[in-house]
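Quick one, what's the 3D model for this:
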Amino acid sequence: MADKNMMFRQATGRREGLVLMLGSSLTIVGSVMVAPILPKLGAEFGPMEPNAALLVPMAITGPALAIALFAPVAGWLADRLGRKILLVIATLLYALLGVIPAFLNDLQTIVSVRLLFGCTEAAIMTCCAALIADYWKGEDRMRFINYQVVTIGLVGSLFFVIGGVLGEHSWRTPFYLYLLPILLVPIMMKVLWEPRQNTEQITVSDPEQVNAWALLVGYLLVFTGMVLNFIVPIQTPALLVGMGVTSSTLIGASAGFGLLATLAGSLTWPLMRRLLGIRGCNALLMLLIALGLWLLSNAQSYNDVLVAVFIHGIGAGLLVPNTMSPVMNALTTVTRGRGMGGFTSCLYMGQFVSPLVVAALMAQVGELRDAIVILALISLVGACIWMLSYLMPRHRAQSVTDNPVA
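Next up, the predicted model:
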């Protein structure tokens, strides 16, 4: 039998990395580009659609539900059919389904198409994450996890602003930009390669069996974190309108600013991971999210909102890489697609549930700001739990080595 380490094919980190980073960014573009036009969708369909109050938000949250439900299936397909072929097919369907709402005049049909669109996003994100784990090991893998989150933040910030600007003219215009990923399809076919799925590819750094506890903690943390993170893009427009800020450009700019903060948080993650370890980073990110939400609940001006969104975004930028890396390293080679599909499912289920949680709290406390305060306190409690875990003597030494190397 050949040396197991010699059977692993390491990507160059140039062409493959660039393609996977661009592919990963499609998932954030899928939601941020339409968020600024929600008021115009409401104005267009509200008078003729009795369920507009439910269906208009579903235009942005619906794909998150579809991703959450379909991601485990996408992970299974990735393990059975192959990561590359599924990614290519999903990217093509992403472009075609993404542009269709621009030609529709029925809100229910738009939401239905957006749900199918979410299924393509599930496959894209699952395949990109699995290929990152397949192509790189150790610190190279950590670096590309961070590159992925940074790229998503940068592209998301750009397209949030672009969506707001284009939405000033018509709510239909931003949907045409979903055709752009068609240009990525032939590049994916040429640059990416299908990793071997037999056991001969397993290296000494691969776990022999799935670490179920690490997987469960990662799933739970990313779900909770996304419930807290998605408060900003979903609820901030309502708070701004309540302050008299109705311009879709300004609303889009505030969300884009938050995504830039997410980018900044992602850029600091490698340093924070080395200084604090996984547990310490979890405590820090939950604390920043709590502070950002508290400031948002007390904001009285547009500038106050920007400060809150920035602090919240720093914590949000730490969340995904700090949860994704332990999950990746808890999986075996042959379960990586399904495992990352589960991670994607929890991430987007948190996004979908977020406005429902806020609505449920508002039914109890009456005000959006009060509901946000309660969620800020929940995040603070989470920060304290992780801080206690970090400070425990038997875990503190391990926290530095918690940075997985596989």
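
For the rest of this, base every contact and every neighbour count on C-alpha atoms.
Will do.

Helices of the stretch 201-350 of the chain, start to end?
Counting by DSSP state H, counting those that start in this stretch, one finds helices in the stretch 201-350 of the chain at the ranges 212-229, 231-242, 248-297, 302-329, 336-365.

Residue 24: what's it in contact with?
Listed by C-alpha atoms under 8 Å, 6 or more residues apart in numbering, the contact set of residue 24 reads 124, 125, 128, 129, 148, 151, 152.

Columns mean neighbour count and distance to residue 182 on top of the helices of the stretch 201-350 of the chain, output as CSV?
Shown next, in CSV, are those (neighbours: other C-alpha atoms under 10 Å; distance: least, C-alpha to C-alpha, whole Å):
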stretch, mean neighbour count, distance to residue 182
helix 212-229, 20, 29
helix 231-242, 19, 27
helix 248-297, 24, 24
helix 302-329, 24, 27
helix 336-365, 23, 23
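
Of these, which is nearest residue 23?
Among the helices of the stretch 201-350 of the chain, helix 336-365 comes nearest to residue 23, with 14.7 Å by C-alpha to C-alpha.

now the other sequence, so there's something to compare against:
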Amino acid sequence: MNRPPFPVRLTLLLVSSLTVMSGATIAPALPPMAEHFASQGLDDAAFWSRVVLTAPAIGIVLTATAAGALGDRIGRVPLMLAAAVLYAVAGSAGLWIDGMGPLVASRVALGLAVAVLMTGATGLIGDTFHGRARDAFMGLQAAFMGYGGVIFLTAGGALADLHWRAPFALYLSSLAVLGLIALTLRRPSATSAGGSGQAQDTAPAGPTVPPLLLYALAALTFATFYQTPTLMPFRLEALGLHDRTTSGIIIATLPLVSATSALAFGPVRARLSAPLVMALGYALFGAGYMGVAQAGTPGAAWAWLAISGVGLGWTMPTLSVWLLSIVPAERRGRAIGGLTAGVFIGQFIAPLASRPVVALAGVPAAFASAAVLLGVAAVAIVALHHSLENPGTPQE
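From the prediction side, this is the model:
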């Protein structure tokens, strides 16, 4: 099948980047936001400001599977058009809402929009790309989302210096993406439910496993990934680094290296089956985290974190490619919804899972525990690859 036109590919990448923007954009505004609501008499305003940041995850977890299934049933593009409008309205609500309850509710609504956009974009990628072309584009999607997260975080920080409400204006950018969706994705060649783009893959990327297993791996991946933004500042401080700017640069290394690594996903997948790429990614991810746990200087921790980023960059494209190759075309949206829910469940449980380890043995032990989990998962995936019938081979 011919590769979709550049405008179609660009639109799918831009839609994917909106999902990352949902959280990263307002992170720098949390301290002044907390001060604002504290001045209005809100108890524990710092806690509630963090809830504002994470509230979209609630909407995503609750609706992603249903949103994907609805896209399978009535078409992905109409839902994406409506979701882009909701994204702009709910996302920018912080510009004018002045109550914590309504603000949190608007963020949950934003999560619904993200669920539709993420399942729609990834479902369309599954519909229109196959084999190695899909592998390469999934890597490009992961890279685009990774770099986008850094850009949105930086832009949000610059706007937060003007006013805590200013970063919410960035969500209005979805209206530009709305125009691109309407112009480029409404063509039958890009979105037809019955066209060749919906054909089922003939060669699965890995063993045919219950999708729930891949959802669990997505949760594990992001639960361990979120150790870095939640615990790395404390690890660096214990190593003697007290400069917040340098600490932020070090922490940003993980998503930056991950995004760059994702660009190499296609060539890697051309040589290895999806389970082996996943296992290799987990092995590197875990080795880096174990190095962070053992590091004696901030520089050493930085280097080990970069190694983790290489492995992390291969994990999510692998899960998406593997999942899309084993589910029927008519259930792609539902399956991607489950994978998306798994990602955000992992984000939600990350601080809860690490809290008892940190309380009992400290931050290094939390990184070491995550490394062990990733190592065990890598070994289990290799064993699964060799034990199940019809092990995956690189697609032609």
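
Work out the TM-score between the chains.
Here the TM-score for the pair of chains, by TM-score structural alignment, normalised by the length of structure 2, is 0.86; 389 aligned residues with a C-alpha RMSD of 3.0 Å.

related to what we said a few turns ago, could you list which of the contacts of residue 24 of structure 1 belong to helices?
Counting by DSSP state H, the contacts of residue 24 of structure 1 place 124, 125, 128, 129, 148, 151, 152 in helices.

Trace the first one over to structure 2, please.
Taking TM-score structural alignment, residue 124 of structure 1 has residue 117 as its aligned residue in structure 2.

Turn the helices of the stretch 201-350 of structure 1 into a markdown table, columns for distance to residue 143 of structure 1.
As requested, the helices of the stretch 201-350 of structure 1 are arranged in a markdown table below (distance: least, C-alpha to C-alpha, whole Å):
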| stretch | distance to residue 143 of structure 1 |
| --- | --- |
| helix 212-229 | 19 |
| helix 231-242 | 27 |
| helix 248-297 | 8 |
| helix 302-329 | 10 |
| helix 336-365 | 18 |
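
Could you check how many residues crowd around the match of residue 124 of structure 1?
Using other C-alpha atoms under 10 Å, residue 117 of structure 2 has 30 other residues around it.

For residue 111 of structure 1, find the nearest of the helices of the stretch 201-350 of structure 1.
Using C-alpha to C-alpha, the nearest of the helices of the stretch 201-350 of structure 1 to residue 111 of structure 1 is helix 336-365, at 14.1 Å.

on contacts alone, who are the packing partners of the helix or strand just after that closest one?
Once the chain leaves helix 336-365 of structure 1, the next helix or strand it forms, by DSSP states H and E, is helix 368-391. Packing partners of helix 368-391 of structure 1 (3 or more C-alpha pairs under 8 Å, 6 or more residues apart in numbering; DSSP states H and E): helix 248-297, helix 336-365, helix 393-401.

got these as CSV, with distance to residue 96 of structure 1 columns?
Shown next, in CSV, are those (distance: least, C-alpha to C-alpha, whole Å):
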stretch, distance to residue 96 of structure 1
helix 248-297, 25
helix 336-365, 22
helix 393-401, 45
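
Show me the one of these that comes nearest residue 372 of structure 1.
Taking these one by one with C-alpha to C-alpha, helix 248-297 is closest: 5.9 Å.

Which residue comes closest to the aligned residue in structure 1 for residue 307 of structure 2 once chain neighbours are left out?
Structural correspondence for residue 307 of structure 2 with respect to structure 1 (TM-score structural alignment): residue 311. Of all residues beyond its chain neighbours, the one nearest residue 311 of structure 1 is residue 292 (5.1 Å), with distances taken as C-alpha to C-alpha, 6 or more residues apart in numbering.

Enumerate every residue touching the one you found.
By C-alpha under 8 Å, 6+ apart, the neighbours of residue 292 of structure 1 are 307, 308, 309, 310, 311, 312, 313, 376.

Tell me which residue of structure 2 matches up with it.
Checking TM-score structural alignment: residue 292 of structure 1 goes with residue 288.

how close does that match sit to residue 18 of structure 2?
To residue 18 of structure 2, residue 288 of structure 2 is 29 Å away according to C-alpha to C-alpha, to the nearest Å.
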